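Peer 1: Structure of the sequence below:
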Amino acid sequence: MIFIDNEGHTDPKLNLALEEYALRNFDASTDYLLFYINEPSIIIGRNQNTLEEINQEYIDENNIHVVRRISGGGAVYHDLGNLNFSFITNHDGKSISNFKKFTAPVIRVLNDMGISAELKGRNDIEVNDKKISGTAQFSTGKRMISHGTLLFDTDMGEVVKALQVKMSKIQSKGHKSVRSRVANISEFLKTPITMEAFKNQLLVGLYEASEPFETYKLTEAEWQAVHKLKAEKYDLWDWNFGRSPKFNIQRNKLFPIGEIDLRIFVEKGHISEFKVFGDFFGRKSIAELENLLIGVPYDKDEIIKSLENTAIEDFFGTLEKSDFLNLIYGND
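Peer 2: You can find the predicted model right below:
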């Protein structure tokens, strides 16, 4: 097995691009191990509706990355106290969904450190019935990744705030995350250690159960290819938000001018149908306003741009545009 050096990068979009690039382009006769640590971010499962998983307002205020990964499973929060591991191997027909095979070496090392870790359920590592790691898999047919998180010293308060969804009445066919009781590995260590020391101990422990490791450093050309994949995929709104399954949203609020009830249908991240109901009075037909939003990405900045030259009072009377925009894409 070869250990891939990510050179200390903490950009989640770059690290996920590196992981995918290694999966699709590195020597298919060799097994690889990758470690990476991400800046504060929410990593969304491949088949999830992003908006159902995140507190958009909190994420915007705190500059938290939102990135979709290529594997399934639920949304997870990453920060500098979370170590991510990824095994990149051949797909032998028996390894997919065999989470025990890939978590066993990690559990063994944790046990050697005095932490009573065990695999629980399908794909979680727990200590004293508290989750310290979640894992997921993805296969290209010939190659596969089995990757997971290790909550070492994550800010649990941020986990709750960033993943606390406030958007009302979302209905989606996406796979929703199941929240579990979580804990940090550092809570179970008899002697405190740093993240760097923990990472090194884990790596040394994994070395011991395998053939001698070697460390691989990417060439300049390979890093250029990783950055290209990041720019063409992981940086894009279409990948991180637009790939969400079909969903619809109902939003209503009572204003001084009357009640406004919105029904918004979203497909491939874009508004496919927009309907406004209510007992308000306006000078212009509401259908004119509805048509302005058809085809617009369900993204706050894009919605603001699409209504930039629209006088909202023509449709509702004395209603502030900001109030209407918050009703379309808010966190109430």
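Peer 1: For the rest of this, base every contact and every neighbour count on C-alpha atoms.
Peer 2: Noted.
Peer 1: Could you measure from the residue most central in space within the chain over to residue 314?
Peer 2: Nearest to the mean C-alpha position of the chain, by CA atoms, centre = their mean, lies residue 43 at 1.8 Å. Applying CA to CA, to the nearest Å, the value for residue 43 to residue 314 is 41 Å.
Peer 1: can you pull out the helices in this structure?
Peer 2: Using DSSP state H, the helices of the chain run over 12-25, 50-53, 56-61, 99-112, 156-162, 195-208, 220-229, 237, 286-292, 300-306, 313-316, 321-328.
Peer 1: Dump those helices to a markdown table, plus mean neighbour count and distance to residue 119.
Peer 2: Below are the helices of the chain laid out as a markdown table (neighbours: other CA atoms under 10 Å; distance: least, CA to CA, whole Å):
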| stretch | mean neighbour count | distance to residue 119 |
| --- | --- | --- |
| helix 12-25 | 21 | 24 |
| helix 50-53 | 24 | 25 |
| helix 56-61 | 16 | 31 |
| helix 99-112 | 18 | 7 |
| helix 156-162 | 15 | 21 |
| helix 195-208 | 15 | 17 |
| helix 220-229 | 15 | 33 |
| helix 237 | 16 | 35 |
| helix 286-292 | 14 | 51 |
| helix 300-306 | 14 | 41 |
| helix 313-316 | 18 | 56 |
| helix 321-328 | 16 | 42 |
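Peer 1: want to put them side by side, so please do this one too:
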Amino acid sequence: MKYIQNLSNDPQYNLAFEEYCFKNLPKDEDYVILWVNGPSIIVGKNQNTLEEVDTEYIKAHDIVVVRRITGGGAVYHDLGNLNFSIIKATGNYDEINFREYNIPILNALKRLNLLGELSGRNDMTIDGKKFSGIAQSIWRHRALNHGTLLFDTQLDVLSKALTVKQDKIESKGIKSVRSRVTNIKDYLADGITIEEFKGLLLKYIFEFAGEEPTEYVLSEDELSGIDALYEEKYSQWDWNYGRAPQFSYKNYKKYPFGGIEVRLDIKKGTIDTCKFYGDFFGSEGVEKLEAHLTGQPYHEEVLLESVSEEALKKYFGAITKEEFRDLLFELAEQPAEPAPAPSAG
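Peer 2: Sure thing, here's the model as predicted:
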């Protein structure tokens, strides 16, 4: 086994780094990577990103959203969270096995007098509180086992960033299960930093394997491959938001000129059907706007750039672009109010 240094805090780059190492490094070796992300939410590959995050909160706090290649639920990362990636050959047993791949982590923590345990399907806990969420992927007889270690994470931010105030989305995406969480630092000797914790964890992982820590140094070609994966995949809206399961979105808002209800069906990140209902009066039929939005990416900047405020006022009345944006994308809680019945006149 060898370890790979990754000192980046860029979540999108780090997920590209991990996938590239998983799928491209020499197959005759196992690898371990310990790494730290800046403030970010990492969603599972089968999740609808918009169901998992408070979009207004993450925008206000510059929290990056990235999709990973493994299943499971959404997790919050920041500079107080240490991530681990263990890449191993599976032999002929291509099965998800959380216990086998995480025993080295638990044994390393035990050396620090931290008695964690595997809990449920894919969590590690202390005193019944979660400090690690784990996920796995199998690819060509190789396993990627990775997870979080909440060392000194801002738990209040974690809670707010992963809380959607009202369900305006219906989809078949895998939804996260929330658990009571805790920080590892609270159970360790005072004064230990995350860098010291990282060094000790790496030392004890290799000690448990009966090996001396040996570094695998990435070549220039390998680093270029990581950069390409970052540019082409992990920095793209299509991967992080657009690769969502099919879902439906609906919202209703009341304005001085009347109420508007919007209903959207989204497939592969693109608006498949679009309908507006309400008691508004416009000089142009709203069917024209529905046709214009159909086929567009469900992406805030793209949709707002595609319509002018002047055009919106012709369809609905005195609506601003900001109000139209909130109608199409706002997930914050609104008073429940049904759309009015269609007018006979």
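Peer 1: List the contacts of the residue nearest to the centre of structure 1.
Peer 2: 66, 67, 68, 69, 75, 76, 77, 78 (CA atoms under 8 Å, 6 or more residues apart in numbering).
Peer 1: By neighbours, which of those wins?
Peer 2: Using other CA atoms under 10 Å as the neighbour test, those are led by residue 68, with 29 neighbours.
Peer 1: Quick check: it touching residue 41?
Peer 2: No. Taking contacts as CA atoms under 8 Å, residue 68 of structure 1 lies outside contact range of residue 41: 10.5 Å.
Peer 1: Look at the closest residue to residue 38 of structure 2 other than its chain neighbours and say how many residues are nearby.
Peer 2: Nearest residue to residue 38 of structure 2, sequence neighbours excluded (CA to CA, 6 or more residues apart in numbering): residue 78, at 4.7 Å. Neighbourhood size, residue 78 of structure 2 [other CA under 10 Å]: 23.
Peer 1: And residue 78 of structure 2, how far from residue 185 of structure 2?
Peer 2: 14 Å.
Peer 1: before we move on, what about residue 195 of structure 2?
Peer 2: Applying CA to CA to residue 195 of structure 2 and residue 185 of structure 2 gives a distance of 12 Å.
Peer 1: Same question for residue 216 of structure 2.
Peer 2: Taken as CA to CA, the span from residue 216 of structure 2 to residue 185 of structure 2 is 29 Å.
Peer 1: And these two? Which one has more around it.
Peer 2: For residue 216 of structure 2 versus residue 185, neighbours defined as other CA under 10 Å are more numerous around residue 185 (19 against 15).
Peer 1: could you dump the helices of structure 1 to CSV with distance to residue 128 of structure 1?
Peer 2: Shown next, in CSV, are the helices of structure 1 (distance: least, CA to CA, whole Å):
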stretch, distance to residue 128 of structure 1
helix 12-25, 30
helix 50-53, 26
helix 56-61, 31
helix 99-112, 13
helix 156-162, 17
helix 195-208, 20
helix 220-229, 39
helix 237, 39
helix 286-292, 53
helix 300-306, 42
helix 313-316, 56
helix 321-328, 43
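Peer 1: Of the ones you listed, which is nearest residue 254 of structure 1?
Peer 2: helix 321-328 (10.6 Å; CA to CA).
Peer 1: Have a look at how far, on average, that closest one is from structure 2.
Peer 2: Average distance, helix 321-328 of structure 1 versus aligned residues of structure 2 after superposition (mean CA distance after the TM-score superposition for structure 1): 1.6 Å.
Peer 1: so where do the strands sit in the stretch 101-250 of structure 1?
Peer 2: For the stretch 101-250 of structure 1, the strands defined by DSSP state E, counting those that start in this stretch occupy 117-120, 124-127, 130-139, 143-151, 170-172, 214-217, 247-255.
Peer 1: ok, average deviation of the third one from structure 2?
Peer 2: Pointing back at strand 130-139 of structure 1 there. Superposing on structure 2 and averaging over aligned pairs (mean CA distance after the TM-score superposition for structure 1), strand 130-139 of structure 1 comes out at 0.5 Å.
Peer 1: Which secondary structure elements does that strand sit against?
Peer 2: Contact here means 3 or more CA pairs under 8 Å, 6 or more residues apart in numbering; DSSP states H and E; on that basis strand 130-139 of structure 1 packs against strand 124-127, strand 143-151.
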